[in-house]
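Colleague: just coords:
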């Protein structure tokens, strides 16, 4: 009798479970750490910066310290779209290059738990499946935490490496 009831119980349990689960968080804030210094700003300010090329609020205060050339590079980087759908992104992240990318990027994100690579993978897959597609902004907006914390020293070190992130990205093809 239990065998006959179990499909029905499962069919009833799934919708009820969906009603009581909380949605996954998405990043609403960006926090930048450089040694002992930390500054945070709302994701909406970063979105506005990308769309209008004008920084506002806390982001404006931070951008005063960034040379104009670097601001232009940042805008280009944030606006860059990658031509990968969710299936292609999943395959790339499962490849040796993708696993290495996740490992390197997880060193840049600051988390209390040890889920850095899993969080990055989830954000990239969710971004790739989003209507706007895979971009740095969609990745940041889909990061599964209220705040995405980035260690700028580690990011700078990673980007300066001989076999850094940009050379890895250049090897990726859809």
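Modeller: Now that the structure is in, tell me what you want to look at. Note that the structure is a prediction, hence the values are computed from the model and not measured.
Colleague: C-alpha from now on. contacts and neighbour counts both.
Modeller: Noted.
Colleague: does residue 14 lie in a helix or a strand, and which?
Modeller: Assessed by DSSP states H and E, residue 14 sits inside helix 2-20.
Colleague: same for the helix or strand following that helix, what does it pack against?
Modeller: In the C-terminal direction, the helix or strand that comes right after helix 2-20 (DSSP H and E) is strand 29-34. Under the contact criterion of 3 or more Cα pairs under 8 Å, 6 or more residues apart in numbering; DSSP states H and E, strand 29-34 touches strand 37-42, strand 147-151, helix 152-160.
Colleague: and the comparison structure, right after this:
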């Protein structure tokens, strides 16, 4: 994949530049890894965190802890599906590059990051990104995240099925279909985000169908599968 992009295998992001309107901060990737492991922020990272609310800081730390052990073959198939290509295309608009390889670079970082011993997460993705700097427009990324949380949380509004209403919900479910296709398991776990936190810790021969971040109403669709 790297050779197809004309990129050196050793090339990886050393710094992340975050843009939000006129705001811009550059943070070493090594500082982000250190923060994820120790919760101690470097001066560069602290200057960024100071702009976040207490809740946003907590969500940022929680996001850094998400590390997914994925089936590489299923993941490769997933990002080549229609919905996978749409997500990559949308996400690529938030990445500033001088060339036209944003989508290919994202694809490469996802696959190589997923092959890391810790699995795919924010840090492993950044460390696999084929450029010495990753420039991200947060406002555009927020739109993608907003699509994933498009269902209303108002008390008087009935809960929606996030699998059918969210692009990220659809892609999570599609991955599970691809990863479980033509395979037999001795045990399966069906659940919501709480169950999803267990990941692939149930032992060999088992499969966790818990969907992280999705409402329990989605279980109705999983049972139909």
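Modeller: Structure received. Keep in mind it's a predicted model, so treat the numbers as computed, not measured.
Colleague: neighbours of the aligned residue in the first structure for residue 53 of the second structure, how many?
Modeller: When the first structure is aligned by TM-score structural alignment, residue 53 of the second structure is paired with residue 67. Look at residue 67 of the first structure: counted by other Cα atoms under 10 Å, it has 9 neighbours.
Colleague: what about residue 67 of the first structure, distance to residue 17 of the first structure?
Modeller: Going from residue 67 of the first structure to residue 17 of the first structure by Cα to Cα, to the nearest Å gives 51 Å.
Colleague: following superposition onto the first structure, what is the mean distance for the host helix or strand of residue 46 of the second structure?
Modeller: For residue 46 of the second structure, the host element (DSSP H and E) is helix 43-49. On superposition with the first structure, the mean distance recorded for helix 43-49 of the second structure (mean Cα distance after the TM-score superposition for the first structure) is 0.9 Å.
Colleague: check which helices and strands that helix sits against.
Modeller: strand 23-28.
Colleague: helix or strand next in line after the strand it packs on, which one?
Modeller: Once the chain leaves strand 23-28 of the second structure, the next helix or strand it forms, by DSSP H and E, is helix 29-38.
Colleague: which bit of the first structure covers that following helix?
Modeller: Against the first structure, helix 29-38 of the second structure falls on residues 43-52 (TM-score structural alignment).
Colleague: and stretch 194-203 of the second structure, by the same measure?
Modeller: Across the first structure, nothing matches stretch 194-203 of the second structure (TM-score structural alignment).
Colleague: and stretch 103-115 of the second structure, by the same measure?
Modeller: Using TM-score structural alignment, stretch 103-115 of the second structure pairs with 117-129 in the first structure.
Colleague: mean deviation of that stretch from the second structure?
Modeller: Relative to the second structure, stretch 117-129 of the first structure is 0.6 Å off (mean Cα distance after the TM-score superposition for the first structure).
Colleague: stretch 40-49 of the first structure too?
Modeller: Mean for stretch 40-49 of the first structure is 0.8 Å (mean Cα distance after the TM-score superposition for the first structure).
Colleague: can you give me the helices for the second structure?
Modeller: 2-5, 29-38, 43-49, 54-65, 72-78, 82-92, 102-114, 122-128, 138-148, 162-165, 167-180, 193-196, 219-224 (DSSP state H).
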